[in-house]
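Got a sequence here, can you model it:
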Amino acid sequence: MKTAYIVQSFTKQGSQLITDTPIQCSNADEAIRRADKFADIRAGVIAISQEYDEETGDFGELKVLAKYGEIPAGAIGDED
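Sure, this is the predicted structure:
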């Protein structure tokens, strides 16, 4: 199993949150640092990690490493 580390930010346009291009990071610390920097300039940002198996295509549980600001409902598998 490998682990992907992703930072996803959101920009506010009017009353809508627009998904920015996700950023892949090399480790959890980098993802948290980048999310922390984006927190000051974006409406919302999350840093996540998720294990995956390249051979089978299976994904493990998604883990939230950092979460700042407004995040769209369902963006990280929750409904709030």
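
Please count neighbours and contacts with C-alpha atoms only from this point.
Noted.

And the residue sitting furthest away from the middle of the chain, how close does it get to residue 12?
In terms of distance from the mean C-alpha position of the chain, residue 55 ranks first, at 23.7 Å (Cα atoms, centre = their mean). Noted for residue 55: a distance of 38 Å to residue 12, by Cα to Cα, to the nearest Å.

Next, the contact list for the residue nearest to residue 52 when sequence neighbours are not counted, please.
Spatial nearest neighbour of residue 52, chain neighbours left out: residue 59 (4.3 Å); criterion: Cα to Cα, 6 or more residues apart in numbering. Taking Cα atoms under 8 Å, 6 or more residues apart in numbering, we find residue 59 in contact with 50, 51, 52, 53.

Would you do the same for the sequence below? I want to compare the two.
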Amino acid sequence: MRLTYYVVLPFVEAPRGLLAEEGIEARGSDEAVRIGRRLAETKAGVIVFSRSGNPDLGEYEDAKILAKFGQVPSVVE
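Below is the predicted model:
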């Protein structure tokens, strides 16, 4: 069974740079982007991404960035 997960990952500023907080799962891409846009008002930055794959087999494609708001780690750029 193939599934797609939609995740909103907020970042906060820390002494050594940006620190990821706990990801928030959304029901779809539109909802994920809305949540990300809202969180960006109070967080240093937000990445919204999707990841598809088969959880039964443990096989997943690379994450696809749907949106970025504010400051995000350079490895994501």
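
circling back: can you tell me how far the residue farthest from the centre of the first structure sits from residue 7 of the first structure?
For residue 55 of the first structure, the distance to residue 7 of the first structure (Cα to Cα) stands at 24 Å.

Now do the strands in the first structure.
In the first structure, the strands defined using DSSP state E lie at 2-13, 16-19, 23-25, 44-52, 59-69.

related to what we said a few turns ago, can you tell me how far the residue farthest from the centre of the first structure sits from residue 62 of the first structure?
19 Å.

Please convert the strands of the first structure to JSON lines, extending it with distance to residue 32 of the first structure.
Shown next, in JSON lines, are those (distance: least, Cα to Cα, whole Å):
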{"stretch": "strand 2-13", "distance to residue 32 of the first structure": "8"}
{"stretch": "strand 16-19", "distance to residue 32 of the first structure": "18"}
{"stretch": "strand 23-25", "distance to residue 32 of the first structure": "9"}
{"stretch": "strand 44-52", "distance to residue 32 of the first structure": "6"}
{"stretch": "strand 59-69", "distance to residue 32 of the first structure": "6"}
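
what do we get in the second structure for the residue nearest to residue 52 of the first structure?
Counting by TM-score structural alignment, residue 59 of the first structure corresponds to residue 60 in the second structure.
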